[in-house]
Every structure is written in C-alpha cells, then in structure tokens.
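1. the amino acid sequence is not available; the structure is as follows:
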C-alpha cells in the first residue's frame, strides 16, 4: 500500500527526468524499472540544445557537458580514398539568449547514469527488477499490481516504459503509424583499435547498405550503424570485410525497425504516457530521447502542483500541448530519414517548439517573443535569468516599461502583459526586476 503518491513505470531518460522534477518539488513517488540492471548502450546519443537547457534546470548540465563532445565530421571512405564531409551538429558560439547552441553527443547509458546520480542526491532511487503486471483505476486512484506481487495505490501513474510499454497496452492504446524502411537496422557499441576517433567514418555502398562507425566520447567505443541484412549474423566478419578494421569487442547491440508511430491520446483517466511509450521515431535528427525528456519536463510541474492542491484541470494541458509536438517531430524525422540529408539547421534543436495555442498562454507579443514561446536566457545584473529561474517556481520578469513576462516553471512564457501577477494557477511567483 502506498497512498498519496505518483507511480512512474520505466527508468530511462524520460522516467528519470520526471522523477528528478518531482523529487525537487517534494512530491511522493516511486520509480520502477522492469530490467534487472541499468541500460548499457549508446542508443539515444544526441542531446539537443533545448534539452541541455532542461538539464541545466535539473542540476546536471556540468556533468552532461563533461561526459560528451560536439558531433564529429563525417569521413567518407571510397576504396583507398577518403574525404571529410559536414557534421550533423553545428559549431555556433554561445550567446546571451542561447547558452547551448549545438547538438551534444553523450552515450545514452552515461546520460541515464548522470540522471540517476542526481536522483540519488535528492534522496530517491530506481527500483530495478520491478515490472507492472496489471493496473486498474477509479475516479480517485490507480491500483497497480507489480511483478513481485505487491499492490500499489497511487494518485497518478505515468508510463515511461518505452516502445513496448506495458502501461500503454494495459490502456488499450496503440502506436499508430508506419514502418518507413522495409528492413531493420542494427546498432552496436564496438571497440576497434587503430581507427581515427576524430571522425564519424562512413563506408557507403551502391546498394545503400552503408556501415557507419561513430566515436563515442570519453569511451573506447564506436557506435556501429548498418542495415541488419548487410551485417548478417557475424558483425565482426562483416565489418572487417567492408572496412578492413577488426572489432575487438562488442559491448552492446540492438536491432530495430525504422518507424514513425504515436498514440492518439496521452492520458486515460489518472494514467499518462510519456516518451517512447507515446511516440517512436527513427534516429534521424536525434529527436526521440529529447522529445521524451521534454514530455516529462512539461508534465512534472503540473503533476506536482495538482498533487499539492492546484487545479486538476492543469493536467488536461499536458496532452493538448505535447501531442501536437510529437506529431510534428514525427513528420520531421520521417522527412530527414527519407531524404538522408545531413543538413539540420534549427529544425532539430527544439528551441523553437512552442505552446502558443495552449490554454496556459495569454497576452500580447513583445518583439520576437509570444506567449507560449521558450523564454530566452538573458543577463540580470551579475546573474543569468536561467540561473534565477532554476527550481520549481514560476517567475515574473518586470521590464522598465512596465511590461511583465510571466514564465512557467518549465521555462515557457505564460503571459506578456502590463498586469502584475500575484499567483500562477495558485502557484507562488518569484519576481525579478
């Protein structure tokens, strides 16, 4: 029995982000993971600029930056010849408005490890080897049966348990969409000696069965990517035949189908879906992990406020804000996969994603800012706005001309007006002049 709580199913990046956000707001929760041990692979290695801002707010940005590196340039190998091409990432300088302008590469297992360490600092742990067996819900609570036989009663349950989500299946929801490649691909973390780690190596094929080897920062591994059919059952033999380099060790591998799929609902009663449980993406554009983290970042403050007595209607905005973004991101990743372009620009950094049509957005525009937009960083005296905003509260920035910018706890603009706010949906506001 575990009353007055939130139950999070799945401890990947999405579940960990949600848990950290709830922990720093003093909300009672449990974070369960069906696997016996933490994930060990590199799968979602690209962290977008907006997610880096989220990680700053959660208190892990220094560790994330230390664990990663900018994306390397491609090196295309054609027989005895090779040439350098562009990069999936940019090399823009930081600005006052955008402190983290570039895509950052961190092995997913290391990102999760950093998030678990932060959760530990906040006094919480992941419960491994604990899966959801069954769930039922009433108007007032969710009743979950776990794989160990325990019955848990919680106020809300959040399914962050990936593409094969047990939570989603228990709700009778389906990932609707399509496969966008006829054959699956393989991804693996491999150790290869005497291969230059400054570049992302590509061996193209006239049949489209290219092999890619991307150096993973602060490890001895390369991430291998190829069509499963071209690799076959013997990865070592196939890689040596194409590249001339020998694999010393395979640390992790996975086979996946390129698909664009999502649910048509993010919420059923007191149960919510987030991350890959609600939408699955091809790796093109590095959107999957980032969209999941930002699902959790949108939901965390709303759950906390409602549990602490705020209006329950606030939770309705989770689906209305995040479902259209997932649909747009799926369209983008499908386009990038099909065109195979390495040009990304601002389309994938997620800084321009907004909630302008949300019921939580009101007021007028101010220059290039509109209610619902991400609030840019700026200098405030000897500090940065992002530093002053860090934490669970809403913030009101008062400008010299009398304009007030009310900023939600997740860093998006709630309103721009001349009226001073005393609270935000019953939530205290810190005022910055």
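-> Yep, it's here. Worth saying up front: this structure is predicted, and the values here are computed from it rather than measured.

2. only C-alpha atoms for contact and neighbour calcs from this point on.
-> OK.

3. can you pull out the strands in the stretch 51-200 of the chain?
-> In the stretch 51-200 of the chain, the segments counted as strands under DSSP state E, counting those that start in this stretch are 69-70, 73-78, 81-87, 104-105, 126-127, 132-137, 142-146, 151-154, 156-159, 176-179, 185-192, 199-203.

4. so which of these gets nearest residue 36?
-> strand 126-127 (9.1 Å; Cα to Cα).

5. if you count contacts, what does that closest one end up packed against?
-> With contacts defined as 3 or more Cα pairs under 8 Å, 6 or more residues apart in numbering; DSSP states H and E, strand 126-127 has these neighbours: strand 29-32.

6. mind checking the end-to-end distance for stretch 34-49?
-> 30 Å (Cα to Cα, to the nearest Å).

7. tell me how far the top helix by length along the chain lies from the chain's centre.
-> Across the chain, the longest stretch assigned as helix under DSSP state H is helix 316-339. Put simply, helix 316-339 sits 13 Å off its chain's centre (Cα atoms, centre = their mean, to the nearest Å).

8. which of the residues in that helix are buried?
-> 317-323, 325-327, 329-330, 332-334, 336-337 (16 or more other Cα atoms under 10 Å).

9. list of residues touching it?
-> The contact list for helix 316-339 (Cα atoms under 8 Å, 6 or more residues apart in numbering) reads 180, 260-262, 264-267, 279-285, 287, 291, 295, 298-299, 353, 355, 358-360.

10. one more time with 7 Å
-> With Cα atoms under 7 Å, 6 or more residues apart in numbering as the test, helix 316-339 has contacts from 260, 266-267, 279, 281-282, 284-285, 295, 298-299, 355, 358.

11. could I get those as JSON lines with neighbour count, secondary structure and distance to residue 100?
-> Formatted as JSON lines, these follow (neighbours: other Cα atoms under 10 Å; DSSP: H, G, I helix; E, B strand; the rest coil; distance: Cα to Cα, whole Å):
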{"residue": "260", "neighbour count": "21", "secondary structure": "strand", "distance to residue 100": "28"}
{"residue": "266", "neighbour count": "24", "secondary structure": "coil", "distance to residue 100": "30"}
{"residue": "267", "neighbour count": "21", "secondary structure": "strand", "distance to residue 100": "32"}
{"residue": "279", "neighbour count": "28", "secondary structure": "strand", "distance to residue 100": "26"}
{"residue": "281", "neighbour count": "28", "secondary structure": "coil", "distance to residue 100": "24"}
{"residue": "282", "neighbour count": "22", "secondary structure": "coil", "distance to residue 100": "24"}
{"residue": "284", "neighbour count": "21", "secondary structure": "coil", "distance to residue 100": "21"}
{"residue": "285", "neighbour count": "25", "secondary structure": "coil", "distance to residue 100": "17"}
{"residue": "295", "neighbour count": "27", "secondary structure": "helix", "distance to residue 100": "20"}
{"residue": "298", "neighbour count": "25", "secondary structure": "helix", "distance to residue 100": "20"}
{"residue": "299", "neighbour count": "24", "secondary structure": "helix", "distance to residue 100": "23"}
{"residue": "355", "neighbour count": "23", "secondary structure": "coil", "distance to residue 100": "21"}
{"residue": "358", "neighbour count": "15", "secondary structure": "coil", "distance to residue 100": "26"}
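
12. one more structure, for comparison:
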C-alpha cells in the first residue's frame, strides 16, 4: 500500500508528486494516457508558480528551457497596427524576484517535473486508468481498467476537467459552457523565416482571428489559436490542417503552404465550472479536476500548481503523524475560495479582451493584470491564520528579500532559507533568540530557525554569526515583514506567513508550531547552550 496515489500526470499531479517525494512520502502517480503528451497548450508558469518551482529546485531548468513573455504584435487586415510589450518597464523587486512569467511549452515543463520526480526514484505509470474507488475510512482501494487494483492511504485526483476521480466521488461540477465562445487550437509548423519568432502575432479582423505564438526550444513550432470556420448554419467546424491553412491565409495574407503541419488539434469552448467540495473522505481533487475557467490570464495550470503546493505539505504532516487529520480540511478551506476568485477574474479578463479586440490595436495583453501574477493571493480567512492588522498578515504570501550569510558574508535570499520540506522561523532582534532555541529543540529538523540581523550584525566568521544567521544589510527583510521591534515570524512549508509575533510571546510561537508539527517533548541536548545556531561553551 502506498501513502498517496496521484491520478493524472499533468503539471498539478507532477508538482504534488515531487513535493511529497522530497518529504519522504511514498507516492505513486498514474495516468490513463499510453504516452506522454506533446501539446504546447498552457503558455507557462506565472510569477507565483515560478516561486513554487524554485522551492522544488527546478526553476533554473524552467528558465533555461523557456523564454520571457514576448511582445504582442497586433494586425488588422493583414497590416501591423501596434506592438505591446507588457514588461518593458517592469523589473524584479527585493520581495518578488519574478516580475513576469515564463513562456514554455507544457510538454517541456512536464518533462522537467518528471525528471525531478525521477531524482526521488518515482516514475509516472502511463496507460493506467482508474475505474473504481472504495474508501473504507482507513485507506482507499483503487481499481484499474485492466482489472488490477491497489491500496493507498490517500488519493488525489489531478486528472483534468473530465476527471474520472471526481465522477466516481459523485462531486458536482456546476457551472456553464459558452457555446458561442469557441476557438480551434493546435501545434503547427510554419516555414522558418516567414514570421518573426521574437513576437506573439495576433490578427484580429471583423470576420475572425488567428494568433500564433512561437514555441520556445523549437525551430518551426508555433501554438495556433483561431476563431473557427463555421458551416452554413453557423456551427463551428472541426479543426483540420486544411481549415487551419484557410484561416491562416485569410488573416495573415500569407500563402497557405507556409503552414506545413498541424498536430494535436482541438476545439476549445469557454467552461466556467467548480467542484463544490475538494475532499471526500480520503480522496482529494486538485487542478482542473476541481475548477475550470476561461483561458484569459493563463491561470488554469498555475492555479493547479498552487493547489498542489498547498496540499502536499499537509498530507505529509498528517501521514508522518506530525499533525492532526483536521489539517487536511484546510486545503479546501484555503483553495476553494481562491478558485472561486480565479473563475471571476478569468471571466472578467475575457470580457475585457473580447471588447478590446473589436478595435484596431486591441489584443491579448488586455487579459493580463497585476492579479494574474498570483502574487497577491493569500489565506487571511484560514483557520491557520492568526489575527493581525499590519500590512503583511498571517496567511499572506511570504516575501523574499536579499540578504547575506552572516557567517561568510556570501549573498543569499530568504527564499533560499525557505526552500525545502520544513517550517522556517525568522527571528528579528536579540529578544528572538529564546524562541528560536526552543523551536529547534522541540521540533528538530522540521524547523529551520534563522536569526536575522540588521545593523547589529556580527563580523563574518565570528562565533556569534552562526551558520543559520542572516544579515539584512539593506533592510529589505525588515521592511517586507514590517519589523519594528524584536519579532518572530513563522513561515509555513508552502511559503505563506503562518505567524508574526512579538519575540517575548513564546507561548504563541510554541502553540503555532505545535499545531502544524505536533506537540513534542523538547530534546534536552538539542539547542542547549546554543545561540543563533552555534553551540556555546
């Protein structure tokens, strides 16, 4: 019997599998497809998802395999009318290292995630279709289409909008499908040199549209989206190579033969639907299995990745006996409202985009807004959040900040301190030392505690500097966390703020850690005589 069986090996399922595997949880991941898909589909991770991928240790591979978001060149009647670069005046900030997403084919992102999962000795089991689920209250028996079966302590359905897991659970997927808003999509190849691969081309005319986005890492590959051809009754025709060519030449005014190949053709209809529950007993839903919405803003895959990052650490804590099973209820409590907000945001972005493209110069840039970065989503309403009235509050995304290792003076960042399967404590001021010592003594490797120095930083290399001490040279960490006095900040394993407390409120810190990592007897030898991570005496 495995700890967690994940159904569906798209970005959501793979993110969850990587997070669980690095936490030492036994995981299997299955997918009904006989082979891995090669569709470009999603345009790539947004800034918040890049932060998740950094924590998983793969962001450098993603950045190398993709490209920055491209300027959008808009045409009317075959003639360029404007070009928009949404990020021309944008740059990273100390608290947010990614000011823009990354353009990468979904199949390539999935390859990177599978390679990371393989580092933990786990592979995706293709051609494995789930057809039955039986939850007896202590485990789930799963039946496969070939007549075999398996047992798991928990199951997570990450199997897309047509989720078999959701259907087996009988969870409603309420919402609506807009039969009028239809696109045909696919991966196409275009004769090299015909179109500039440094821009996203968008032809919007009175009688339809074609959009062509170059796929990074390919010489001739493009992601194709278009308004469909229709029959005499106005019904959309099924996508085909010939149809794609006709639409291509109608809107671009280029010879149809330049579109040399079209694969993985599909018809997209705007679906806005959401499950009313994310958990039924020992079975969970995540990603498109739990919510689908308009593609405007590129939030679909990203919301799924962030679902997985919220659920992974909670499953691990419960499976390892470090938290009560009630912690699992906070997954739905936190993520379902985010999905509802996302559905509304995507629908709003779609309406605005459809209005914009009616005019020359309008394009898909209207679909992007500050909220589509994912950086402003938090869980202030959660039962895991604690009251506060500062600008940064419990439940919010934890900001980054450039720092230096106090021991060596080497540059580092708060995100480097957060990365990994642990809770993080930041202690600002000398008064925080007791809370840091008590936390590491009681919770061991489940917690990493850092003393964050300001102007009072010791000289690098001195004993006081300690291996787990940071120097906030420019005050960015103090500013991001609103530090005005001696303070302890608890960062959850999914890099959201858990608690901000006065350093002398040891009981609040202990109670919060006990809630997430169990009540334990302190190890009398761990942390004894230690200050800032360095043993004294």
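-> Thanks, I have it. Since this is a predicted model, take the numbers as computed values, not measurements.

13. work out the TM-score between the chains.
-> After superposition, the two chains reach a TM-score of 0.94 (TM-score structural alignment, normalised by the length of the first structure), with 429 aligned residues with a Cα RMSD of 2.0 Å.

14. helices of the second structure, start to end?
-> For the second structure, the helices defined by DSSP H cover 11-22, 47-55, 59-65, 106-119, 164-169, 241-252, 300-319, 329-356, 414-418, 433-443, 476-480, 506-517.

15. which of those helices sits closest to residue 388 of the second structure?
-> Evaluated over those, closeness to residue 388 of the second structure peaks at helix 506-517, with 13.1 Å, by Cα to Cα.

16. now residue 153 of the first structure: closest residue in space, sequence neighbours ignored.
-> The shortest distance from residue 153 of the first structure to any non-neighbouring residue, by Cα to Cα, 6 or more residues apart in numbering, is to residue 143 (4.7 Å).

17. list the contacts of the one you found.
-> By Cα under 7 Å, 6+ apart, the neighbours of residue 143 of the first structure are 135-137, 151-154.

18. can you tell me what it aligns to in the second structure?
-> Alignment note (TM-score structural alignment): residue 143 of the first structure maps to residue 141 of the second structure.

19. could you measure from its match over to residue 153 of the second structure?
-> Distance from residue 141 of the second structure to residue 153 of the second structure, by Cα to Cα: 9 Å.

20. related to what we said a few turns ago, now, the most widely separated pair of the contacts of residue 143 of the first structure?
-> 137 and 151 (12.5 Å).

21. from residue 242 of the first structure, how far off is the residue of the first structure most remote from its centre?
-> The outermost residue of the first structure relative to its centre, with distances by Cα atoms, centre = their mean, is residue 80 at 39.5 Å. The spacing between residue 80 of the first structure and residue 242 of the first structure, counted by Cα to Cα, is 12 Å.

22. what do you get for residue 100 of the first structure?
-> Distance from residue 100 of the first structure to residue 242 of the first structure, by Cα to Cα: 37 Å.

23. more neighbours: these two, which one.
-> Per other Cα atoms under 10 Å, whichever of residue 100 of the first structure and residue 242 has more neighbours is residue 100, with 20 against 15.

24. the more buried one touches residue 91, doesn't it?
-> No. Taking contacts as Cα atoms under 7 Å, residue 100 of the first structure lies outside contact range of residue 91: 10.4 Å.

25. in space, what's closest to residue 514 of the second structure - neighbours in sequence excluded?
-> residue 520 is the one closest to residue 514 of the second structure (Cα to Cα, 6+ apart), at 7.6 Å.

26. was I right to think that neighbour contacts residue 440?
-> No. When contacts are counted by Cα under 7 Å, residue 520 of the second structure is not listed as touching residue 440 (11.2 Å).

27. returning to what we had before: can you tell me which of the contacts of residue 143 of the first structure lies closest to residue 249 of the first structure?
-> For the contacts of residue 143 of the first structure, the nearest to residue 249 of the first structure is residue 135 (41.3 Å; Cα to Cα).

28. check contacts around that closest one.
-> Contacts of residue 135 of the first structure (Cα under 7 Å, 6+ apart): 143-145, 170.

29. I figured residue 363 of the first structure hits residue 415, correct?
-> Yes. With contact defined as Cα under 7 Å, residue 363 of the first structure reaches residue 415; the gap is 5.1 Å.

30. and the spatially closest residue to residue 431 of the first structure that is not a sequence neighbour, how many neighbours?
-> Leaving aside its sequence neighbours, residue 431 of the first structure sits nearest to residue 396 (Cα to Cα, 6+ apart; 4.8 Å). Neighbourhood size, residue 396 of the first structure [other Cα under 10 Å]: 25.

31. before we move on, what about residue 80 of the second structure?
-> Neighbours around residue 80 of the second structure, by other Cα under 10 Å: 15.

32. swap in residue 83 of the first structure?
-> Residues near residue 83 of the first structure, counting by other Cα under 10 Å: 10.

33. which residues touch it?
-> 75-77.

34. for the residue mapped onto it from the second structure, which non-adjacent residue is spatially closest?
-> Alignment note (TM-score structural alignment): residue 83 of the first structure maps to residue 81 of the second structure. Nearest non-adjacent residue to residue 81 of the second structure, counting by Cα to Cα, 6+ apart: residue 75, 5.3 Å away.
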